[in-house]
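**Q** Quick one: sequence and predicted model below, then my questions.
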Amino acid sequence: MSAIPPSHQQSEIQPPNGLPFNDRQPPAIQLYPLSNYTFGVKETQPEEDPSVKDRLRRLEEHYEQHGMRRTCEGILVCHEHNHPHVLMLQIANAFFKLPGDYLPHDSDEIAGFKTILTAKLAPPASSSLSTRDDAASSDWNITSTLAQWWRPNFETFMYPYLPPHTTRPKELKKLYFIQLPKSKVLSVPKNMKLLAVPLFELYDNSQRYGPQLSAIPHYLSRFRWEFVDEEGVVTAWTPGGVVDERVKVKVLAGGEGEQGGQEVKMEG
């Protein structure tokens, strides 16, 4: 085991008690350990569009028929060694994305998003895992919107603001924080991988994850965390201790039969 850098070592000298610095913050959010969750696989869910060109053409068709497309994605967070990890999908060893998709044009926002999350992550009814889930595998605690990304044209570029003079955006993608319960069963289509990615891996890493996903640590910085162990006891909280060397990206489920390849960032 390599030595801990001096800047990361815990000082033996206790600092004096200062004034509190915790006003105007939302309540602390409890994160449960990765080991509390059960992960499985289910039938393949092929991507609708074989290429970016096809995806943009379908976006254009949607816009002509129904107007701006609404897309919902979820940020699900747990912890490993008292460091927040974000659950995300990886397709073909290359395409990282959050769980979610575009809403049908006539669907209610939250109800429609819950249906999408259930299709993406809930175990199939025929699976033995479905009986192990807490009462509602289709119930998702969607707490708040953390970010909005706009697509002004039929192009791959999206922006975290509506560009000037854009009066008819083609798509709005909303990222929501989803509070995970103490335990849950999650299943991923077997043509995808479900990853647990630590925040420090995402931060300032747009080359690998793209601008939307690498910005997640910024979105989550408004929260204070309480890290709960498997017994339900809060054992650490913000600010935390030294990041354990074992904290890294973990493949939780899926990806059978995939060939190794270069991992690149793709979004939008």
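**A** Nice, I can see it.
**Q** alpha carbons only for contacts and neighbour counts from here, please
**A** Fine.
**Q** Am I right that R168 sits in a helix?
**A** No: assigned with DSSP: H, G, I helix; E, B strand; the rest coil, R168 falls outside any helix and is coil.
**Q** ok, the nearest residue to it once chain neighbours are set aside - contacts?
**A** Distance criterion Cα to Cα, 6 or more residues apart in numbering; nearest residue to R168, sequence neighbours excluded, is P152 at 7.1 Å. Neighbour list for P152: M158, L162, P163, T166, R168, P169, K170, E171 [criterion: Cα atoms under 8 Å, 6 or more residues apart in numbering].
**Q** Any of these buried? List them.
**A** M158, L162, P169, K170, E171 (16 or more other Cα atoms under 10 Å).
**Q** Enumerate every residue touching the nearest residue to the first one once chain neighbours are set aside.
**A** This means M158. The shortest distance from M158 to any non-neighbouring residue, by Cα to Cα, 6+ apart, is to R151 (4.6 Å). Counting by Cα under 8 Å, 6+ apart, R151 touches F157, M158, Y159, P169, K170, E171, L172.
**Q** Pasting the second one now:
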Amino acid sequence: MTTTLTLYPLSNYSFAVKEQQLEEDPSVVARLQRLENDYEQYGMRRTVEGIMLVHEHGHPHVLLLQVGQAFFKLPGDYLKPHESDEEGLKARMHLRLGPEPSTAEGVADNDMNGDGAESGGPHEWEVSDVIGHFWRPNFESFMYPYKPAHITKPKEIKTWQLIQLPESRVLTVPKNQKIVALPLFELYDNAVRYGPQLASLPALLSRVNFVYAS
């Protein structure tokens, strides 16, 4: 079934700054160790990430968070055991890109039009279709876009869901990160720079019907 998603111009969106959000784990080794500890207590981890798309010159661009010089990621995080994918993703999107609770100010120098509406609570994020799953079979870094046949107890499943952005919005970015809009042609077949998951995003989006709003 074809999914239809309306894309608005990148210039419709403004960007504010909030306090930095540090990574929960200082290294990959520490992250995998925590995953193993959590698995023993809660079972398979469920992670959700949101895919936000805009257009520039009639071409889809995906909004990614950039950490440091060369690490790019989609906004999201792992869920608590009782959370649903949709409600959990809304909460994570609000945590990553919503305003700080005590302020609705601080629009950054990269505000592109200065008139975006301030985003409210988690309920204001419109979650659309699931477009992909990635499975972590062991306590290792690599994830697969399928569950290997010999794996009966995967350690993590990551779900990608589309986010229907409103016509305009202020996205509030932690000051130790940046938000970048990458064209799909930059991601396509570019696993060397962006990793195999993000490089697969253009192919996964090929079933989506984009409507380019002005």
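**A** Ah, there it is. Just so we're clear, the structure is a prediction, and the values are computed from it rather than from any experiment.
**Q** before we move on, back to that, ok, now how distant is the residue nearest to M158 of structure 1 from R69 of structure 1?
**A** R151 of structure 1 is 9 Å from R69 of structure 1, where distance means Cα to Cα, to the nearest Å.
**Q** With E61 of structure 1 instead?
**A** E61 of structure 1 is 10 Å from R69 of structure 1, by Cα to Cα.
**Q** Between those two, which has more neighbouring residues?
**A** With neighbours defined as other Cα atoms under 10 Å, E61 of structure 1 and R69 compare such that R69 has more, 19 against 12.
**Q** In structure 2, what residue corresponds to the more buried one?
**A** Aligned by TM-score structural alignment, R69 of structure 1 pairs with R45 of structure 2.
**Q** can you map out the strands along structure 2?
**A** 3-7, 13-18, 45-56, 59-67, 71-73, 76-78, 126-136, 156-164, 169-174, 177-183, 208-212 (DSSP state E).
**Q** gap between the second one and the chain center?
**A** Translated: strand 13-18 of structure 2. 16 Å (Cα atoms, centre = their mean, to the nearest Å).
**Q** name the helices or strands packed onto it?
**A** strand 169-174 (3 or more Cα pairs under 8 Å, 6 or more residues apart in numbering; DSSP states H and E).
**Q** Report the aligned residue range of structure 1 for the strand it packs on.
**A** Taking TM-score structural alignment, strand 169-174 of structure 2 hits residues 184-189 over in structure 1.
**Q** that older thread, could you check how far the residue nearest to R168 of structure 1 is from R69 of structure 1?
**A** In terms of Cα to Cα, P152 of structure 1 sits 11 Å off from R69 of structure 1.
**Q** in the helix ranked longest in structure 2, what's buried?
**A** Secondary structure of structure 2 per DSSP state H: the longest helix is helix 28-42. By neighbour count with 16+ other Cα under 10 Å, helix 28-42 of structure 2 contains the buried residues R31, L32, L35, E36, Y39.
**Q** Identify, from the residues you listed, the entry nearest to P183 of structure 2.
**A** R31 (29.7 Å; Cα to Cα).
**Q** Hmm, that closest one is touching D25, no?
**A** Yes: R31 of structure 2 is in contact with D25 according to Cα atoms under 8 Å; the separation is 5.3 Å.
**Q** ok so, going back, want to try JSON lines for the strands of structure 2, with distance to A104 of structure 2 as columns?
**A** Below are the strands of structure 2 laid out as JSON lines (distance: least, Cα to Cα, whole Å):
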{"stretch": "strand 3-7", "distance to A104 of structure 2": "25"}
{"stretch": "strand 13-18", "distance to A104 of structure 2": "9"}
{"stretch": "strand 45-56", "distance to A104 of structure 2": "22"}
{"stretch": "strand 59-67", "distance to A104 of structure 2": "21"}
{"stretch": "strand 71-73", "distance to A104 of structure 2": "25"}
{"stretch": "strand 76-78", "distance to A104 of structure 2": "22"}
{"stretch": "strand 126-136", "distance to A104 of structure 2": "21"}
{"stretch": "strand 156-164", "distance to A104 of structure 2": "22"}
{"stretch": "strand 169-174", "distance to A104 of structure 2": "9"}
{"stretch": "strand 177-183", "distance to A104 of structure 2": "19"}
{"stretch": "strand 208-212", "distance to A104 of structure 2": "29"}
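**Q** quick one: the helices in the stretch 151-268 of structure 1?
**A** Here the stretch 151-268 of structure 1 has its helices, by DSSP state H, counting those that start in this stretch, at 199-202, 206-214, 216-220.
**Q** Ok, which of these comes nearest N93 of structure 1?
**A** Short answer: helix 206-214, nearest of those by Cα to Cα, at 11.9 Å.
**Q** equivalent range in structure 2 for that closest one?
**A** Going by TM-score structural alignment: helix 206-214 of structure 1 matches residues 191-199.
**Q** go on, stretch 140-155 of structure 1?
**A** Against structure 2, stretch 140-155 of structure 1 falls on residues 125-140 (TM-score structural alignment).
**Q** quick one on the thing from earlier: among the helices of the stretch 151-268 of structure 1, single out whichever gets nearest to V185 of structure 1.
**A** helix 199-202 (22.5 Å).
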